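In: Here is my input; please provide its structure:
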Amino acid sequence: MSMRTHSSSSCFILLLVMIWPKSTVQQSACPVTSGNSDSCCSSNSCQKSSCSPQVTGSTPAILTLNDFSQGGDGGAPSECDGDYHDNSETVVALSTGWYNGGSRCGEYITIYGNGQSTTAKVVDECDSQNGCDSEHAGQPPCANNIVDGSAAVWQALGVPSSDDRYGHMSITWADA
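Out: Sure thing, here's the model as predicted:
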């Protein structure tokens, strides 16, 4: 093999390494973070993450409850459209990694839980990097595996507010 051929091969391999998509490796290596308690704000010990577990046809997650209406616990208007949303709308916020810089804004996901399924529109980010401030209604950063759903999502899944799981339930989800 001539020096010129060897040099060209090395450059080609280096180029491949530089341009090969890294998101797949980063996503699959992203560990699930545990949820932050409200006390992490006062102790400045909140876990923060910019990645979420890889999305599959049945992505495990935790469904939490969010009030997307003005004055609700969601804080500011929804990131995707700058609007507040009524609790009768099936809407969700996704953890930072799944929100992916807004790439899922306006898209629908299918949520499976409690033996039921429903679709919901992505309207916001459940911020896994920032929190404990007025923009986030004083709440700590989200864990990186959160689907934060409106009351309508919980109702569509048949989970009454009297159920112990209401507000925090294991689910799976997929892009619709």
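
In: C-alpha only now, for contacts and for neighbours.
Out: Noted.

In: Flag every buried residue along the strand or helix carrying D124.
Out: D124 belongs to strand 116-126 when assigned by DSSP states H and E. Neighbour-count burial for strand 116-126, counted by 16 or more other CA atoms under 10 Å, picks out 117-126.

In: Which strands and helices lie in contact with it?
Out: Applying 3 or more CA pairs under 8 Å, 6 or more residues apart in numbering; DSSP states H and E, we find strand 116-126 packed against strand 91-95, helix 96-99, strand 108-113, strand 146-149, helix 151-156.

In: Grab the longest helix from the protein for me.
Out: When the chain is parsed with DSSP state H, its longest helix is helix 3-19.

In: could you point out which element follows it?
Out: helix 23-28.

In: Give me the distance between that following helix and the centre of its chain.
Out: Counting by CA atoms, centre = their mean, to the nearest Å, helix 23-28 is centred 15 Å from the centre of its parent chain.

In: Tell me the buried residues in it?
Out: Neighbour-count burial for helix 23-28, with 16+ other CA under 10 Å as criterion, is recorded at Q27.

In: Please apply the same query to stretch 88-107.
Out: Applying 16+ other CA under 10 Å to stretch 88-107 flags 90-99, 102, 104-105 as buried.

In: Kindly report the same for stretch 61-75.
Out: Neighbour-count burial for stretch 61-75 flags 61-69, 72, 74-75 (criterion: 16+ other CA under 10 Å).

In: Compute the first-to-last residue distance for that stretch.
Out: Chord length of stretch 61-75, first to last residue, is 22 Å (CA to CA, to the nearest Å).

In: Repeat that for stretch 108-122.
Out: So stretch 108-122: terminal residues 6 Å apart, CA to CA.

In: Could you also give me the structure for this second sequence? I'd like to compare it with the first:
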Amino acid sequence: MKCLILASLLATLLILISTHAEGSPPVTKNTKATLTLNSFEKGGSGGGPSECDGQYHDDDTRIVALSTGWYNGGSRCLKKIIINANGRSVDATVVDECDSNGHPPCADNIVDGSKAVWKALGLDSNVGVFGITWTDA
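Out: Now for the predicted structure:
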């Protein structure tokens, strides 16, 4: 009986660890994040093809990469999120992980958006960094 309880506790702990990376808060209705600018096109600033589908994407498509904790091992791949900023809301599809070891490096709490996301929010993409909130769609 003790072994069964211990195994159950261990399984629960592993699930908790795998679904919440250090540094990334849980996603709520208004999760705070920093929106950064990225190009998902071949030869763009994002590097290789997107993790979720192995493809490059046009800068005119509303897509994002999420920092490692929120990407959660791909559990949000090809799902939509809703981003709020500048008095506007926009939906975007998760296509990639914004990795802290990548190029360019990406910190925790980042939503790395395409030019189309910035445009839909009425933000100046020349700034390249903006405080937002977001949630799963």
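
In: TM value for the aligned chains?
Out: The TM-score (TM-score structural alignment, normalised by the length of structure 2) is 0.87; 137 aligned residues with a CA RMSD of 2.1 Å.

In: on that earlier part again, list just the nearest of the buried residues of strand 116-126 of structure 1 to R4 of structure 1.
Out: Within the buried residues of strand 116-126 of structure 1, the smallest distance to R4 of structure 1 is 50.8 Å, found for E125 (CA to CA).

In: Can you find the partner of the closest one in structure 2?
Out: The alignment partner of E125 of structure 1 in structure 2, by TM-score structural alignment, is E97.

In: centroid residue for structure 1?
Out: Nearest to the geometric centre of structure 1 sits S95, at 2.0 Å (CA atoms, centre = their mean).

In: Next up, the contacts around that one.
Out: 52, 125-128, 142-147 (CA atoms under 8 Å, 6 or more residues apart in numbering).

In: run the last query once more with 10 Å
Out: Counting by CA atoms under 10 Å, 6 or more residues apart in numbering, S95 of structure 1 touches 49-53, 61, 124-129, 141-148.

In: how about the nearest residue to the counterpart of it in structure 2, chain neighbours excluded?
Out: S95 of structure 1 maps onto S67 in structure 2, with residues paired by TM-score structural alignment. Nearest in space to S67 of structure 2, with sequence neighbours left out and distances taken as CA to CA, 6 or more residues apart in numbering, is C98 at 4.6 Å.

In: How much space separates the one you found from N109 of structure 2?
Out: From C98 of structure 2 over to N109 of structure 2 the distance is 10 Å, taken as CA to CA.

In: now do S24 of structure 2
Out: With CA to CA as the criterion, S24 of structure 2 and N109 of structure 2 are 6 Å apart.

In: What of Q55 of structure 2?
Out: In this view, Q55 of structure 2 and N109 of structure 2 are 24 Å apart by CA to CA.

In: okay, those two: which has more neighbours?
Out: When Q55 of structure 2 and N109 are compared for neighbours, N109 comes out ahead with 20 against 14, by other CA atoms under 10 Å.

In: Map that one onto structure 1.
Out: When structure 1 is aligned by TM-score structural alignment, N109 of structure 2 is paired with N145.

In: go on, D58 of structure 2?
Out: Aligned by TM-score structural alignment, D58 of structure 2 pairs with D86 of structure 1.

In: on that earlier part again, thought the residue nearest to S67 of structure 2 was touching S45?
Out: No. With contact defined as CA atoms under 10 Å, C98 of structure 2 does not reach S45; the gap is 11.8 Å.

In: List the residues that contact the equivalent of K119 of structure 2 over in structure 1.
Out: Using TM-score structural alignment as the criterion, K119 of structure 2 maps onto Q155 of structure 1. By CA under 10 Å, 6+ apart, the contact list for Q155 of structure 1 reads 88, 90, 118, 161, 166.

In: Kindly report the same for A11 of structure 2.
Out: The contact partners of A11 of structure 2, by CA under 10 Å, 6+ apart, come to 5, 17.

In: hang on, the earlier thing: skipping adjacent residues, who's closest to the match of N109 of structure 2 in space?
Out: Among residues not flanking N145 of structure 1 along the chain, A61 sits closest, at 5.1 Å (CA to CA, 6+ apart).

In: Quick one: map the one you found onto structure 2.
Out: A61 of structure 1 maps onto A33 of structure 2 when the alignment is built from TM-score structural alignment.

In: That match falls within a helix, correct?
Out: No. Counting by DSSP: H, G, I helix; E, B strand; the rest coil, A33 of structure 2 is not part of a helix but strand.

In: Double-check it against N109; I have them as touching.
Out: Yes. Between A33 of structure 2 and N109 there is a contact at 5.0 Å, judged by CA under 10 Å.
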